[in-house]
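Colleague: how would this look folded up:
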Amino acid sequence: MPRSAAARRHRDDDTDEEELVDLTADLSLHSKRSERQRRRQQSRAARAASRSGAILNLPYELLVLMLSMLHPGDVVRFSAVNRNMRDFVHRERDNIANAIIKRRYRILERCFRLPVLLADVDPELHGDLQLVAREDIMAIHKRPYQHVPLPDPTLICTCLTCLLRWNSLCLVLDFAHWQGDLDQGNALPIIPRGKSPEWNHTLLSSHAALVREALADRLLYAHILQIQLNNTVRSIHRHAQNKGNQRRRFKLSKGDEAAETDQFLEASGPPTLDFPFHRDNYYMLEAYMPGRSWNGDEQRWMYMPAEQHNVDLKVVVRFARWKESEEAKKVRDSEVFLQELRYTNPLLDARNQQ
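Modeller: Predicted coordinates:
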């Protein structure tokens, strides 16, 4: 091979071993067309911002009134439009929720009250509420239902009233979850006793999380009431189609359904006597309205007062004091027994003195 050819090949190998640097870059667009497109995008964004801001420029009372005409779920979606809407709804959510509840769910609110937070209970009573002997007595109301999650005793009050309130709110969400299967006539899944499948644990955890959020957010609480009204309407329709079911039920007209309020539940109807302790009770459940009973003499519903929580706290205190007296009595009885034993057995007394 000629030396010149070998030299060229050696130079080519050295060139291949050199590191290649990529100097390509995006071309900057400075055309008139791109500039017009950029201005159009800015104009659209400005118009969208002005349209959303125009709503917030309305008088405060008028804007709250407009939002109070919506469903709670619609108000939540309204708050997701932009940051300004979200801030306004977050700031005024209690006023908006109270107006919605007063207009749509006045009766449901009296049946499904929120449990009291433990932080709102006198700290001196926390020990009485968590007394071991009392926990054993209340076990019947805190049993691990398959369709209701257990409450957190460090978050809410565990008096009888608050436990029943927690169970009722969680039941609303679980009953709503199975409405589609009930409408279609599908059998609900059966969970063997003592078992807790993962899907059921996940479902109950989501229900408990929503109820916990509703304890601090009146708008979410109103949304739960909306869910219960939907449960009741769907259940009444479902059972009305069953011609063989001649049980007494609430009368639901087309006007009542179009109004989307709970006013029809004020009329006479079947009372809620028992807590649905199992999902099998969902098949025949129509209007679950706990905390009230029908007064035949006055022809109206009598509701459990909101102050029942305070009454139950007094019961808790009395039980704690009684338990303390019982424990003190046991100590006194044991001391008397030892004294009598020493009196009847001098040898034991002498041994103790040694």
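Colleague: from here on, contacts and neighbour counts on C-alpha atoms
Modeller: Noted.
Colleague: Residue 293 belongs to a strand?
Modeller: Yes: assessed by DSSP: H, G, I helix; E, B strand; the rest coil, residue 293 belongs to a strand.
Colleague: and it, what does it touch?
Modeller: By CA atoms under 8 Å, 6 or more residues apart in numbering, residue 293 lies in contact with 271, 272, 301, 302, 303.
Colleague: and if we set it to 10 Å?
Modeller: Contacts for residue 293 (CA atoms under 10 Å, 6 or more residues apart in numbering) come out as 270, 271, 272, 273, 300, 301, 302, 303, 304.
Colleague: Take these and lay them out in a markdown table including secondary structure.
Modeller: Listed next are these as a markdown table, based on three-state DSSP:
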| residue | secondary structure |
| --- | --- |
| 270 | coil |
| 271 | coil |
| 272 | coil |
| 273 | coil |
| 300 | strand |
| 301 | strand |
| 302 | strand |
| 303 | strand |
| 304 | coil |
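Colleague: this one as well, want them side by side:
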Amino acid sequence: MSSPEPDYHIVTTDKPASRTARRKSPAQKIRSSTKGPNDDVVAAPTGAGADMDEPLVDHTEALALHSKRTERQRRKLAKKSLAPSPPATSRLLNLPCELLLEILCTLPPSALFTLLRVCKFLRAFILSEQRYIAKHIISLRYACLAKSFPLPVPIEAVPPALQARLQHTTRTDFMATQRPYQLVQPANPSVTCTCHACILRWNCLCIAVDFAHWQDNLDSGEPIPMFPRGMSPKWNRTLNAHVAAVVLKCIRSPLWYARVLEAHLVSTTRSIRRHGLNKGNKRRRFRMTEEDVRAGTADFLERSGPPTSEIPYHRDNYYLLEAFVPHRSWIKGEEQWVYAPADQHERDLDMMFNGDAGRKMNRAEGQAVDPQSDTRL
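Modeller: A predicted model of the protein is given here:
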């Protein structure tokens, strides 16, 4: 039986393989030792450069960074990417000052008081431009109310010589004898002028603020608390002091003045609507539509209507009060409202100190006032 043939062949060459060719380079030794069973076999280069070392290939991978610092940075970047868009306030403040001013002039005063609480920059901007803003808002929305509710003149705006006459004991004692309204705190002679025009202006503004305070009672039908004449409970004194403080703010701040006019317009619209729902009330009233209410202006009060100059001297008059717009009268021949002159304050001062009343006071004090120099003679 013949033996199987071997599975190898003996190859002879002309020259025996050199010992240098049979040696492995260090890199080849490392690759052969780390080579796995499934790794691809790369043929060794042949030719003249077969005995040269192959270049090393760097197969190392970047180490993953795991530290508290990198984790904080990663969370911060993720939070920034998910952050919402900047608020509307920042976009509003990026507008030019002129454009921002025009936007503020179209807002109602109540919205401006809300914006005062948004940020310091917006508050400072509104307060610095409040005179310009309030002037445009009043001329746009409350023109007739501004003529019906002029502001009392502060005492520092009165000439010094006349200030002393207004604060003289003869006049202050006379004013103390006058019985004030239950719903109005008397004006302070050291703060505002006490001429006849300014006292009437003070009373009308106080009544407007007080009338706005009781609107919820009038709408719901809850009775307004009453008390005998000549008495003033603590809650009434507190309310009158609060109303007087609001009117003083109107004298100092144009924004507060515009806010009071807005509140009185709301009181007027609520009162007209309340009386309109009363089918038994056949009295003449102002024509007011829902468009007038939504417009937020007092233009509808320029239409013909019932007299509005009657002053409610008691809160009991609020129940029948529809529109309280003093200092004006309807001229039938001209078909328009005529308002009190804006210089009524100067006229009253001239009449008080240079007319018959002034001469009586001069005789009581033993002095006179020169109308040209406003100084004592």
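Colleague: what's the TM-score for these two chains?
Modeller: TM-score of the superposed chains, computed with TM-score structural alignment, normalised by the length of structure 1, equals 0.77; 299 aligned residues with a CA RMSD of 2.6 Å.
Colleague: quick one: which of the contacts of residue 293 of structure 1 is nearest residue 51 of structure 1?
Modeller: residue 303 (45.9 Å; CA to CA).
Colleague: circling back to that earlier point, show the buried residues in the contacts of residue 293 of structure 1.
Modeller: Among these, those classed as buried by 16 or more other CA atoms under 10 Å are 270, 271, 272, 301.
Colleague: can you tell me which of those residues lies nearest to residue 73 of structure 1?
Modeller: For those, the nearest to residue 73 of structure 1 is residue 272 (27.0 Å; CA to CA).
Colleague: Can you tell me the SS state at residue 39 of structure 1?
Modeller: The local conformation at residue 39 of structure 1, judged by three-state DSSP, is helix.
Colleague: what's the neighbour count on it?
Modeller: Neighbour count for residue 39 of structure 1, taken as other CA atoms under 10 Å: 11.
Colleague: Return the residues in contact with it.
Modeller: residue 45 are the contacts of residue 39 of structure 1 under CA under 10 Å, 6+ apart.
Colleague: cool, the one 10 residues further on as well?
Modeller: With contact taken as CA under 10 Å, 6+ apart, residue 49 of structure 1 is in contact with 43, 82, 84.
Colleague: is it true that the second one touches residue 52?
Modeller: Yes: Residue 82 of structure 1 sits in contact with residue 52 when judged by CA atoms under 10 Å, with a separation of 8.2 Å.
Colleague: Turn the contacts of residue 49 of structure 1 into JSON lines, including secondary structure.
Modeller: Shown next, in JSON lines, are these (three-state DSSP):
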{"residue": "43", "secondary structure": "helix"}
{"residue": "82", "secondary structure": "coil"}
{"residue": "84", "secondary structure": "helix"}
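Colleague: out of those residues, who has the most neighbours?
Modeller: residue 84 (15 neighbours).
Colleague: Please pull up the equivalent of that residue in structure 2.
Modeller: Using TM-score structural alignment, the partner of residue 84 of structure 1 in structure 2 is residue 121.
Colleague: Settle this for me: residue 324 of structure 2 is touching residue 309, isn't it.
Modeller: Yes: counting by CA under 10 Å, residue 324 of structure 2 does reach residue 309; the two are 6.4 Å apart.
Colleague: hey, what's in contact with both of the two?
Modeller: 148, 204.
Colleague: For residue 186 of structure 1, what is the corresponding residue in structure 2?
Modeller: That one, residue 186 of structure 1, aligns with residue 222 by TM-score structural alignment.
Colleague: How is its match assigned, secondary-structure-wise?
Modeller: Residue 222 of structure 2 ends up coil, using three-state DSSP.
Colleague: ok, it - contacts?
Modeller: Residue 222 of structure 2 touches 214, 216, counting by CA under 10 Å, 6+ apart.
Colleague: Could you do residue 337 of structure 1 as well?
Modeller: So residue 337 of structure 1 contacts 331, 343 (CA under 10 Å, 6+ apart).
Colleague: swap in the one 5 residues further on?
Modeller: Taking CA under 10 Å, 6+ apart as the criterion, residue 342 of structure 1 is in contact with 336, 348, 349, 350, 352.
Colleague: Cool, thanks, talk later.
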